[in-house]
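*Asks:* compute the structure for the input listed below.
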Amino acid sequence: MESPSSTSMTFVILVLFQVCLGQLVSAGFPFDRQQRHFVKEVFTCPPKDGFYPIPNVCTGSYYSCVNQVAYEMSCPGDSVFDPAVNVCVPAGQATCQVFQCPAQGGFYHIPGTCGNSYYSCVEGIPYVMNCPGTSIFDPIVGVCVPKEVASCSTTSTTTPSSSDTTTTKYSTIPTGPTPTIAPFTCPDAFGFYPTGIPCDDQFWRCSNTYAYLMTCPPTTIWNQATTVCDYPFAVPGCG
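*Replies:* I've put the predicted structure just below:
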């Protein structure tokens, strides 16, 4: 049985926690009741405290910076965070364009960008995800690839000749293969799977239980361990 002093101390701690929680909520720090903690994201805050948009997206999520620490926040209801005024507004009044998931699930590039971030749609709701390392989300194959071979990038390569040097640039217009529905049974509704051929440059992409045979960009092959198109030397047994 707890002593009166222990009971009083527990009550005091509970009150202090509720006060701190109320201060955080009033400051704009909603408590995640499912994860039971305040969600902290890796984000470089500007010198001034305040609310900031997540780069290159238009959703109901945003960052709250306090003492150079960034916290991911959510707007109430269906409102979105407007990067022009840095406040939550009704979706129809936002200066940015809200991304609409083409399907209930899948991975999609962020329109107008060619970078590390992309959308992951779950039950029709877009979530911002990041590729590992310095890789780029390729809008053609729908996976992360080395930035040098991404179809949307403008990487320059130099080819020496007997007289001069020729510079070739990859096109910024998607020119990759068109996915085709193939006879493959998806283990799950969404995901990426190997073809079964060692060191293959193709892989299966499952979306809404439909299987699509995809081809990695030139000079890369499928790496099932990291679920990205990668250089052969980075895939065990393919170097």
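
*Asks:* when you work out contacts or count neighbours from here on, use the C-alpha atoms and nothing else.
*Replies:* OK.

*Asks:* for the helix or strand hosting Met73, which helices and strands make contact with it?
*Replies:* Per DSSP states H and E: Met73 is located in strand 69-74. In terms of contacts (3 or more C-alpha pairs under 8 Å, 6 or more residues apart in numbering; DSSP states H and E), strand 69-74 is packed against strand 61-66.

*Asks:* which other helices and strands does the strand it packs on contact?
*Replies:* Packed against strand 61-66 by the contact rule (3+ C-alpha pairs under 8 Å, 6+ apart) you find strand 50-53, strand 69-74, strand 80-82.

*Asks:* surely Ser74 is in contact with Pro53?
*Replies:* No: if you go by C-alpha atoms under 8 Å, Ser74 and Pro53 don't touch, sitting 10.9 Å apart.

*Asks:* and for the two, which residues touch both?
*Replies:* Jointly contacting Ser74 and Pro53 under the rule C-alpha atoms under 8 Å, 6 or more residues apart in numbering are 61-62.

*Asks:* state the distance from Met129 to Phe107.
*Replies:* Using C-alpha to C-alpha, to the nearest Å, we find Met129 at a distance of 9 Å from Phe107.

*Asks:* the two: who's more crowded?
*Replies:* Taking other C-alpha atoms under 10 Å, Met129 and Phe107 do not tie; Phe107 has more neighbours (25 against 13).

*Asks:* between Met129 and Phe107, what contacts are shared?
*Replies:* Shared contacts of Met129 and Phe107 (C-alpha under 8 Å, 6+ apart): 118-120.

*Asks:* and the residues you listed as TSV, adding secondary structure, neighbour count and distance to Phe81?
*Replies:* Putting the shared contacts of Met129 and Phe107 into TSV (DSSP: H, G, I helix; E, B strand; the rest coil; neighbours: other C-alpha atoms under 10 Å; distance: C-alpha to C-alpha, whole Å) gives the following:
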residue	secondary structure	neighbour count	distance to Phe81
Tyr118	strand	28	18
Tyr119	strand	21	17
Ser120	strand	20	19
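
*Asks:* leaving out chain neighbours, which residue sits closest to Arg205?
*Replies:* Distance criterion C-alpha to C-alpha, 6 or more residues apart in numbering; nearest residue to Arg205, sequence neighbours excluded, is Phe192 at 4.7 Å.

*Asks:* you'd agree that neighbour is in a strand?
*Replies:* Yes: counting by DSSP: H, G, I helix; E, B strand; the rest coil, Phe192 is part of a strand.

*Asks:* that one and Cys206 touch, don't they?
*Replies:* Yes: taking C-alpha under 8 Å as the definition, Phe192 is a contact partner of Cys206 at 6.2 Å.

*Asks:* one more to line up against the first:
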Amino acid sequence: MKILILFGFAVCFVAGQDFDCPEKSGFYADPYQCDLYYKCTKGKAEARLCPDGLVFADENPNKELCDIPSNVDCGDRKELQEPKPSKGCPRQNGYFKHPDPQACDKFYFCSDGIPNEHPCPPGLFFDEETSNCDWKDVVQRQCDKVTKGKTCPDGEVQGPNGRALPHPTFPHPEDCQKFYICRNGVQPQKGSCPSGKVYNEDTFMCDDAEKVPGCENYYEGQPLEKNKLPKKA
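*Replies:* Predicted coordinates for the structure are as follows:
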């Protein structure tokens, strides 16, 4: 690890010597490496490196900002520092797909090499290119097992107000917290209620466990977790 740190410092030092600063002081991107940038002061360049997994946002030379790659257009700056992976994290920071190839509705948010598992909102899959959750046909990931054995019924499904539901939902046959969304009435997708809630097939919504017959004791003895998406780095 010490060798890697010293090597990275040496690379930054050499890069800083080779970079020609603009006349105006500020923060400027390296022309080749997206996570390498320079602090220019009176024509003198000091090389700096974003944390592993983040890249330099070069829109404003007055701002020193490293962000996730999906928020930055690196253009021709294709190179990156050597990754520093840890268990569950391909790089130290960022949003990454779940290691289980069939868990498309979950993702890992890594901060300083520590992975945190998070679920997508019901019916959505994680898209690593955008670091967001989106519809299955937009993400285009093969996750057939999440809806294996489930088909959508023929015809319209009426909601509590008597109107046809464009994306009707149905309870999971074995798990009170889970349900299925039939997108456009024909394409089944897996969904899950937030921790502490269960699916209520009478209201087509997630509800308190004690309000759903047969699911009253679903969370008994289980620690509740916060199922909220983290803010982007």
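
*Asks:* how alike are these chains, TM-score-wise?
*Replies:* Comparison of the two superposed chains (TM-score structural alignment, normalised by the length of structure 2) gives a TM-score of 0.26, and 89 aligned residues with a C-alpha RMSD of 4.9 Å.

*Asks:* hmm, back to that, angle of the strand holding Met73 of structure 1 against strand 61-66?
*Replies:* Calculated by axes from the mean of the first three to the mean of the last three C-alpha atoms, to 10 degrees, strand 69-74 of structure 1 forms an angle of 150 degrees with strand 61-66.

*Asks:* just the buried positions in strand 69-74 of structure 1, please.
*Replies:* For strand 69-74 of structure 1, burial by neighbour count (16 or more other C-alpha atoms under 10 Å) applies to 69-74.

*Asks:* contacts for the lengthiest helix in structure 2?
*Replies:* Longest helix in structure 2 by number of residues (criterion: DSSP state H): helix 2-18. Here helix 2-18 of structure 2 makes contact (C-alpha under 8 Å, 6+ apart) with 36, 38, 45-49.

*Asks:* mind listing which of those residues are in strands?
*Replies:* If you go by DSSP state E, these have 36, 38, 45-49 in strands.

*Asks:* I'd like those residues as CSV, with neighbour count appended.
*Replies:* Putting these into CSV (neighbours: other C-alpha atoms under 10 Å) gives the following:
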residue, neighbour count
Leu36, 26
Tyr38, 25
Ala45, 24
Glu46, 19
Ala47, 24
Arg48, 21
Leu49, 21
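
*Asks:* max pairwise distance over these: which two?
*Replies:* Spatial extent of those (C-alpha to C-alpha) is set by the pair Ala45 and Leu49 at 12.9 Å.

*Asks:* I figured His118 of structure 2 hits Lys106, correct?
*Replies:* Yes: proximity of His118 of structure 2 to Lys106 meets the contact threshold set by C-alpha under 8 Å, at 5.7 Å.

*Asks:* the two - which one has more neighbours?
*Replies:* Remark: of His118 of structure 2 and Lys106, Lys106 carries more neighbours, 20 against 17, as counted by other C-alpha under 10 Å.

*Asks:* can you tell me, leaving aside adjacent residues, what's nearest to the more buried one?
*Replies:* Lys106 of structure 2's closest residue in space is Pro119 (C-alpha to C-alpha, 6+ apart), at 4.3 Å.

*Asks:* how near is Asp18 of structure 2 to Ala47 of structure 2?
*Replies:* From Asp18 of structure 2 to Ala47 of structure 2 the distance is 10 Å (C-alpha to C-alpha).

*Asks:* about what we covered before: neighbours around the residue nearest to Lys106 of structure 2, how many?
*Replies:* Burial of Pro119 of structure 2 is recorded as 23 neighbouring residues (other C-alpha under 10 Å).

*Asks:* ok, now Val14 of structure 2?
*Replies:* Val14 of structure 2 is flanked by 12 other residues according to other C-alpha under 10 Å.

*Asks:* go on, Val25 of structure 1?
*Replies:* Using other C-alpha under 10 Å: Val25 of structure 1 sits among 12 other residues.

*Asks:* and Leu16 of structure 1, what element?
*Replies:* helix 4-26.

*Asks:* for Pro188 of structure 2, that is, sorry about that
*Replies:* Going by DSSP H and E, Pro188 of structure 2 is in strand 187-192.

*Asks:* which strands and helices sit next to the next helix or strand after that strand?
*Replies:* Once the chain leaves strand 187-192 of structure 2, the next helix or strand it forms, by DSSP H and E, is strand 197-200. If contacts are counted by 3+ C-alpha pairs under 8 Å, 6+ apart, strand 197-200 of structure 2 sits against strand 178-183, strand 205-208.

*Asks:* in the longest one, what's buried?
*Replies:* What it means is strand 178-183 of structure 2. For strand 178-183 of structure 2, a neighbour-count test (16+ other C-alpha under 10 Å) marks 178-183 as buried.

*Asks:* what's the angle between it and strand 187-192?
*Replies:* Angle of strand 178-183 of structure 2 versus strand 187-192, following the same axes, to 10 degrees, is 150 degrees.

*Asks:* now do strand 178-183 of structure 2: which elements does it pack against?
*Replies:* Taking 3+ C-alpha pairs under 8 Å, 6+ apart as contact, the helices and strands that strand 178-183 of structure 2 lies on are strand 169-171, strand 187-192, strand 197-200.

*Asks:* just so I know, which of these lies nearest Asp67 of structure 2?
*Replies:* strand 187-192 (29.7 Å).

*Asks:* report all helices and strands that that closest one contacts.
*Replies:* With contacts defined as 3+ C-alpha pairs under 8 Å, 6+ apart, strand 187-192 of structure 2 has these neighbours: strand 178-183.

*Asks:* so Val143 of structure 1 sits right up against Phe137, yeah?
*Replies:* Yes: Val143 of structure 1 is within contact range of Phe137, at 5.6 Å (criterion: C-alpha under 8 Å).

*Asks:* more neighbours, the two?
*Replies:* The neighbour comparison of Val143 of structure 1 against Phe137 (other C-alpha under 10 Å) goes to Phe137, with 32 against 23.

*Asks:* which SS class is the more buried one?
*Replies:* Counting by three-state DSSP, the backbone at Phe137 of structure 1 sits in strand.

*Asks:* surely it touches Tyr119?
*Replies:* No: look at Phe137 of structure 1 against Tyr119 with C-alpha under 8 Å: they stay out of range, at 9.7 Å.
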